[in-house]
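**Q** Quick one, structure for this:
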Amino acid sequence: MTSIFDDIRNAFRLRNALNQLILINVIVFVVLLLLRVILRISTHSDDVFETILDYIAMPANPSVLLTRPWTIFTYFFTHREFFHIIFNMLNLYWFGMIIREYLGDKKLVSLYLLGGLAGGIFFVLFYNLIPYYQTRAIFATMIGASASVLAVTVAAATLLPNYTFNLLFIGPVKIKFIAAFFVLLSISGAIGDNAGGNLAHLGGALIGFIFIKQLQRGKDLGRPIHAVGDFFQNLFKPRVPMKVTYKNQSRTTSVFSSSPGGEPSQTEIDIILDKISRSGYESLSKDEKQKLFRASQKKD
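**A** Prediction:
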């Protein structure tokens, strides 16, 4: 048991955003599962558990949502069924690896959170503005990370549409077709028993597409999320006493190089832009993409 807690601590200490998102979902699922079993044994009923779940599931009724504003965040870390969380976490792992490799941890977290928020907004708007859904809005609630996961999936397919997965029994398939299949599946389910969940999926898919398109234009939609995250990180970070030293040394700067993690030079950016015009965005290396994004963030 000690080794399990050590593994959890190490996962957060290593700052792998993909592993952390998956781990948070799994921890919430396990806690709810144990809680349900304990309450069922002790009360011989699921009523208490259902009441608890209502306070972390997102309601479609705006008047109820106003009394539980936190649910617009808690719902997309919450799962009740085993196959629901397995399916979502597998997709998050496969497509999240692409986002993390090419765009980094912060972009992955931004996509996950924005996808969940967009899914929640779609859920509330459709259930309260479209007559077909309005009769269900009073009691409808939603849980699950599907909107967030589909945001990551569509974002990966938008960034690298010809990236290929080898699917069991099928073989190599480009991820743009996999993402399109999930979107069509959600559209077809918008009139089924899980209509609210499928509407949320579409909100996540839309934000995933918009996020990458805006990022390629130099605008990071996740910047407000980064700012909030940095604020809380700096708030709890221990302060190190400042030590001032003075050195006299000559500095040589080359317009053709940039320090690791620093701002790329204008010459580098021009070379990268020329490469995009000749061969397209997908021809860039991971390092070139990161330099382009750093430069675009500086301009904002």
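
**Q** okay, CA-based contacts and neighbour counts for the rest of this
**A** Noted.

**Q** can you map out the helices along the stretch 101-250 of the chain?
**A** With DSSP state H, counting those that start in this stretch as the criterion, the stretch 101-250 of the chain has helices at 105-129, 131-134, 146-159, 175-188, 195-216, 223-236.

**Q** Nearest residue to N25 in space, please, no chain neighbours.
**A** In space, and not counting its chain neighbours, N25 is closest to F77: 5.1 Å by CA to CA, 6 or more residues apart in numbering.

**Q** meant to ask about N88, not that
**A** Per CA to CA, 6+ apart, closest to N88 is S146, 6.1 Å.

**Q** now swap in R80 and tell me
**A** R80 sits nearest to F29 (CA to CA, 6+ apart), 6.6 Å away.

**Q** isn't that neighbour right up against F76?
**A** No - using CA atoms under 8 Å, F29 is not in contact with F76; the gap is 11.4 Å.

**Q** Could you also give me the structure for this second sequence? I'd like to compare it with the first:
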Amino acid sequence: MRLGITDAVKHLIIINVIMFIGTMAIGDGQLFNKLFTLYFPKNDLFQPWQIITHMFMHGGPAHILFNMFALWMFGTPVEQRLGTKKFLFIYFSAGLGALAFQLGYYYVDFYSEMQVIADLNLSGEMLDKILNIDTRQGDYLVGEKLGQGLQPILNEYGYSTNINQEQFRALFNMNAITRSAMVGASGCIMGILAAFGMMNPDAKLMLIFLPIPIKAKYFIPGIILLDIISALTGQSFFSPSNTAYMAHVGGAVIGFLIMWYWKKNDMNKYRWN
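**A** Okay, the predicted model is just below:
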């Protein structure tokens, strides 16, 4: 393994840095976010191109720094081994897999809350307006803001049915899901990390905050397990609490499946070794 950086990794880092500078420098940080962040499909800001562009967006200096460092560290040897085309195939496939896992996770919660409000018989147009009420207060979403925005909508549609506490809670949770947003290359990089681990199972890796060398074949499944626990419990271990944990899991799973297929397939054009 030579030191340095491969072509695809270099260009991916350049694109990510350009997008980050644009986010910081243009439109007070709002223009790029509104255009290129991936919003939940029920959000008025959702656009189809965000499916790709969100992979090049980041939430802050630490976010992009850690992701680009990981992309260089693991992406370079993977691209050297697989070649640029296969590397990019894994990278973007893992990004799409991350998206599918995270959105699927959101939709399970969203439709479970839909059952709670079924008796309200809200029209689709009315519900969309409720879901897009701005409930932000600083860095938090608050129920009082939902209540303030809800009453004018009820009045507009002449809606007189009482909304009980459980139904209000469900509407608030659905609003929170609708206002969720995804940014970052983490899902793509988890796919590359899985590929690296399959090619180098005995390579020793370690976390910055836990400098204990662990073989990749144990380290990577351990990271995925922690992400699953975090997604199910809300308990964050090494990431910010707003991390899209299931996106990490989805990216790693897709990266693993692609590598497993290439490794096991007997047709030479699909093999990676």
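
**Q** And the helices in the stretch 1-150 of the second structure?
**A** 7-25, 31-36, 50-53, 61-70, 76-82, 84-116, 124-131, 143-156.

**Q** Tabulate the ones you listed (CSV), appending distance to I223 of the second structure.
**A** As requested, these are exported to CSV (distance: least, CA to CA, whole Å):
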stretch, distance to I223 of the second structure
helix 7-25, 23
helix 31-36, 28
helix 50-53, 25
helix 61-70, 14
helix 76-82, 19
helix 84-116, 15
helix 124-131, 34
helix 143-156, 34
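
**Q** And these: which comes nearest T233 of the second structure?
**A** helix 84-116 (13.2 Å; CA to CA).

**Q** Stretch 197-216 of the second structure: how far from the chain's middle?
**A** Per CA atoms, centre = their mean, to the nearest Å, the displacement of stretch 197-216 of the second structure from the mean C-alpha position of its chain is 23 Å.

**Q** Can you give me the end-to-end span of it?
**A** 5 Å (CA to CA, to the nearest Å).

**Q** now stretch 186-193 of the first structure
**A** Stretch 186-193 of the first structure end-to-end distance (CA to CA) = 12 Å.

**Q** hmm, who's touching that stretch?
**A** Under the contact criterion CA atoms under 8 Å, 6 or more residues apart in numbering, stretch 186-193 of the first structure has outside partners A195, G196, G197, N198, L199, H201, L202.

**Q** Is the second one in contact with I143, as I believe?
**A** No - G196 of the first structure is not in contact with I143 according to CA under 8 Å; the separation is 9.9 Å.

**Q** The two: which is more packed in?
**A** G196 (27 against 24; other CA atoms under 10 Å).

**Q** would you turn the helices of the stretch 101-250 of the first structure into TSV with distance to K299 of the first structure?
**A** TSV is the format used below for the helices of the stretch 101-250 of the first structure (distance: least, CA to CA, whole Å):
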stretch	distance to K299 of the first structure
helix 105-129	18
helix 131-134	43
helix 146-159	21
helix 175-188	31
helix 195-216	13
helix 223-236	13
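
**Q** Of all those, which one is nearest E268 of the first structure?
**A** helix 195-216 (16.9 Å).

**Q** quick revisit: alignment lookup: the residue nearest to R80 of the first structure to the second structure.
**A** Under the alignment (TM-score structural alignment), F29 of the first structure maps onto F20 of the second structure.

**Q** Hmm, that match is touching M57, no?
**A** Yes - between F20 of the second structure and M57 there is a contact at 6.4 Å, judged by CA under 8 Å.

**Q** So these two - more neighbours on which side?
**A** For F20 of the second structure and M57, the more surrounded residue by other CA under 10 Å is M57, and the numbers stand at 29 against 20.

**Q** Now check the first structure for the residue matching that one.
**A** In the first structure, M57 of the second structure lands on T78 (TM-score structural alignment).

**Q** Count the neighbours of the closest residue in space to that match that isn't next to it in sequence for me.
**A** Nearest residue to T78 of the first structure, sequence neighbours excluded (CA to CA, 6+ apart): G144, at 5.3 Å. Neighbour count for G144 of the first structure, taken as other CA under 10 Å: 24.

**Q** and the counterpart of G144 of the first structure in the second structure, what does it touch?
**A** Matched by TM-score structural alignment, G144 of the first structure corresponds to G184 in the second structure. Going by CA under 8 Å, 6+ apart, G184 of the second structure touches H54, M55, F56, M57, H58, G59, H63, I64, N67.

**Q** make it 6 Å
**A** M55, F56, M57, H58 (CA atoms under 6 Å, 6 or more residues apart in numbering).

**Q** which of the residues you listed also appear as contacts in the first structure?
**A** Here is what carries over to the first structure from those, by both residues aligned by TM-score structural alignment, their matches' CA atoms under 6 Å: M55, M57, H58.

**Q** The second one and T37 of the second structure, how far apart?
**A** Which is M57 of the second structure. 7 Å.

**Q** joint contacts of these two?
**A** The contact lists of M57 of the second structure and T37 share V183, where a contact means CA under 6 Å, 6+ apart.

**Q** By neighbours, which of the contacts of stretch 186-193 of the first structure wins?
**A** Top of the contacts of stretch 186-193 of the first structure by neighbour count (other CA under 10 Å): H201, with 31 neighbours.

**Q** I'd like the distance between the equivalent of that residue over in the second structure and T6 of the second structure.
**A** Using TM-score structural alignment as the criterion, H201 of the first structure maps onto H248 of the second structure. H248 of the second structure sits 24 Å away from T6 of the second structure, going by CA to CA.
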